[in-house]
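> Quick one: sequence and predicted model below, then my questions.
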Amino acid sequence: NRLKKKKLLIQVNNLKKQIKNEKKKIYLIKKMENKIKELDQTIKDLEKEIAELYKKAKSSKGASNKMYMQRCMNLMKKKKLYDQQIQNYLSQQFTLDQVAFTKENIQNTLDMGVAMKQATQQQKLLFDQVNLDELEDIRDDMEDMQYETDYMNEMLNRNYDIGVDEYELDEEFQQLDNELFQEQIAQQNLNKNNQQINQNLNENSQLQKNIN
């Protein structure tokens, strides 16, 4: 029990240190971000002031021109100093971010290792429950059933041969040809009779006209 309490106490202390370090890191990052914003605004104000002084210098001569140009030079040096300070803050912020990313990557790697170990153990337990012989028997049974099913389908779809006498088929085709020929002859005779009747009617009609 004492050993467990000691380990628990160590874990709690480590957690407190981590929380304290995280808070300190967050405080430093926010502090630098605020400082960068302040310097950036100061630089913008300096640029505006430099532009106004340069306009005055361009429109003046002699001592006034020299005075305005000197003030512009001083403000530009000041602006450059602030630019350099911003770069320093950005470098420090980048270093903190890099440390945080490295720590996060290490923690992710450790977490992934633990997860992989747990998954491997679970897979091993599941695999131990698998009966390979039983699976092989099931597969053999499935193959047998598939073979029997294919055989039954083949039997059901089998085409039975029917004996055909080619001579009888030729006779049937010949009979059909004769029937078609007779139908054509009958149609031709009917057409001739109709033409003859129409001709006789026309002649009678013409004769009647002549008599009248």
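Arrived safely, thanks for sending. Numbering: from 1, shown residues only.
> can we go C-alpha only for contacts and neighbour counts from here?
Noted.
> Which elements pack onto the host helix or strand of Lys66?
Using DSSP states H and E, Lys66 sits within helix 62-128. Using 3 or more CA pairs under 8 Å, 6 or more residues apart in numbering; DSSP states H and E as the contact test, the elements touching helix 62-128 are helix 2-58.
> packing partners for the helix it packs on?
helix 62-128.
> Give me the angle between the helix it packs on and helix 2-58.
150 degrees (axes from the mean of the first three to the mean of the last three CA atoms, to 10 degrees).
> going on from helix 62-128, what's the next piece of helix or strand?
Using DSSP H and E, the helix or strand that follows helix 62-128 in sequence is helix 132-156.
> Please compute how far that next one lies from its chain's middle.
39 Å (CA atoms, centre = their mean, to the nearest Å).
> swap in stretch 7-25?
43 Å.
> any residues touching stretch 62-72, and which ones?
Contact with stretch 62-72 is made by Ile50, Leu53, Tyr54, Lys56, Ala57, Lys58, Ser59, as judged by CA atoms under 8 Å, 6 or more residues apart in numbering.
> And those, which is closest to Lys23?
Nearest to Lys23, judged by CA to CA, of the contacts of stretch 62-72 is Ile50 at 40.3 Å.
> how many other residues sit next to that closest one?
Here the number of neighbours of Ile50 (other CA atoms under 10 Å) works out to 21.
> ok so, going back, got JSON lines for the contacts of stretch 62-72, with distance to Gln187 too?
Shown next, in JSON lines, are the contacts of stretch 62-72 (distance: CA to CA, whole Å):
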{"residue": "Ile50", "distance to Gln187": "117"}
{"residue": "Leu53", "distance to Gln187": "120"}
{"residue": "Tyr54", "distance to Gln187": "118"}
{"residue": "Lys56", "distance to Gln187": "120"}
{"residue": "Ala57", "distance to Gln187": "122"}
{"residue": "Lys58", "distance to Gln187": "119"}
{"residue": "Ser59", "distance to Gln187": "120"}
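> okay, pairing it with this:
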Amino acid sequence: MKRVFGAKKDKEPPPSVQDTSDRITKRGDNVEEKIKKLDAELAKYKEQIKRTRPGPAQEAVKARAMRVLKQRRMYEGQRDMLYNQTFNLDQVAFAAEGIKDAQQTMSALKSANKDLKGMMKTVNIQDVDSLQDEMMDLMDVSSEIQESLGRSYNLPDDIDEDELLGELDALEADMGFETEGGVPSYLQPDKESDLEGELNFPSAPTGHAPVPPGRVNMQAEDELGLPAVPGPSLRN
């Protein structure tokens, strides 16, 4: 059968957008290189035209320059066309990448939605409310226990607050009576210190006998008030 009808050839996969864009960009770069060579040739012809006198020689150089300039414009048109194709392919590639990203995003959202629904089935809002109410009740019981443990012992229950306020006023009055002139009694001078001031005892002796009037004290003293030691005599 294969000899009669021939074998079916496998179709090659179509080129991708990126491969086509790279190939066209490479062609555009080759055309750009040709344009640069023509620019260098045109610059050489411009110098020859400047150095050549008007006449047949100059006209021949101008004709060559015109031919090169026509080729340059043709290559520029090809380059612009190739670059436009590359730009269009880049736009298509960008749109395709955006669609792929959208597909991946949708797949991730679907998976997350499925997982979230599965987790929500394990949580009941009524159970959460009941747990919160139970926790509040436990906190109230804990506060009552702490308050009960913080009570003081051996205190009479029939204490009158007015009576306590009266005792407080009387205590403040006693404290004000003990102060004289706004100074508390514990800051006032002691009576024993006043008595010592009234007795006016003489001061303690300093260790030097007083010099009688009319007599000169011939004994010298040093800086500390002690008798000075006489130095060696200079006489032989």
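Now that the structure is in, tell me what you want to look at. These numbers were taken from a predicted model, which means no experiment stands behind them.
> picking up where we left off before, name the nearest of the contacts of stretch 62-72 of structure 1 relative to Lys5 of structure 1.
Looking across the contacts of stretch 62-72 of structure 1 and measuring by CA to CA, the closest to Lys5 of structure 1 is Ile50, at 66.7 Å.
> Quick one: map the closest one onto structure 2.
Mapped onto structure 2 by TM-score structural alignment, Ile50 of structure 1 lines up with Leu42.
> got a list of what that match touches?
Taking CA under 8 Å, 6+ apart, we find Leu42 of structure 2 in contact with Ala65, Val68, Leu69.
> give me every residue that touches the corresponding residue of structure 1 for the second one.
With TM-score structural alignment as the criterion, the equivalent of Val68 of structure 2 in structure 1 is Leu75. For Leu75 of structure 1, the set of contacting residues under the criterion of CA under 8 Å, 6+ apart consists of Leu46, Ile50.
> and what of Met32 of structure 1?
Tyr89, Gln93.
> measure it to Asp97 of structure 1 for me?
To Asp97 of structure 1, Met32 of structure 1 is 12 Å away according to CA to CA, to the nearest Å.
> Drop anything exposed from the contacts of stretch 62-72 of structure 1.
Neighbour-count burial (16 or more other CA atoms under 10 Å) applied to the contacts of stretch 62-72 of structure 1 gives Ile50, Leu53, Tyr54, Ala57.
> Neighbours of the closest residue to the last one other than its chain neighbours, how many?
Excluding its sequence neighbours, the residue lying closest to Ala57 of structure 1 (CA to CA, 6 or more residues apart in numbering) is Asn65, at 4.6 Å. The local packing count at Asn65 of structure 1 equals 16, with neighbours defined by other CA under 10 Å.
> residue in structure 2 matching Asn65 of structure 1?
Checking TM-score structural alignment: Asn65 of structure 1 goes with Gln58.
> Check Asp111 of structure 1 too.
Under the alignment (TM-score structural alignment), Asp111 of structure 1 maps onto Gln104.
> Can you give me the neighbour number for its match?
Count around Gln104 of structure 2 with other CA under 10 Å applied: 12.
> ok, now how distant is it from Glu12 of structure 2?
If you go by CA to CA, the gap between Gln104 of structure 2 and Glu12 of structure 2 works out to 28 Å.
> The aligned partner of Val31 of structure 2 in structure 1: what's it in contact with?
When structure 1 is aligned by TM-score structural alignment, Val31 of structure 2 is paired with Leu39. Residues near Leu39 of structure 1 by CA under 8 Å, 6+ apart: Tyr82, Asp83, Ile86.
> Just among those residues, which is most surrounded?
Ile86 (20 neighbours).
> aligned partner of it in structure 2?
Checking TM-score structural alignment: Ile86 of structure 1 goes with Arg79.
> Check Leu135 of structure 1 too.
Using TM-score structural alignment, Leu135 of structure 1 lines up with Val128 in structure 2.
> measure its match to His208 of structure 2 for me?
Counting by CA to CA - Val128 of structure 2 and His208 of structure 2 are separated by 99 Å.
> got it, and Glu196 of structure 2?
Glu196 of structure 2 is 26 Å from His208 of structure 2, by CA to CA.
> Look at His208 of structure 2 and give its secondary structure.
Following DSSP: H, G, I helix; E, B strand; the rest coil, the label given to His208 of structure 2 is coil.
> and it, how many neighbours?
For His208 of structure 2, using other CA under 10 Å, the count is 8.
> what does Asp97 of structure 1 give?
14.
> Tell me which residue of structure 2 matches up with it.
With TM-score structural alignment as the criterion, Asp97 of structure 1 matches Asp90.
> Isn't that match up against Ser21?
Yes - counting by CA atoms under 8 Å, Asp90 of structure 2 touches Ser21, with 7.1 Å between them.
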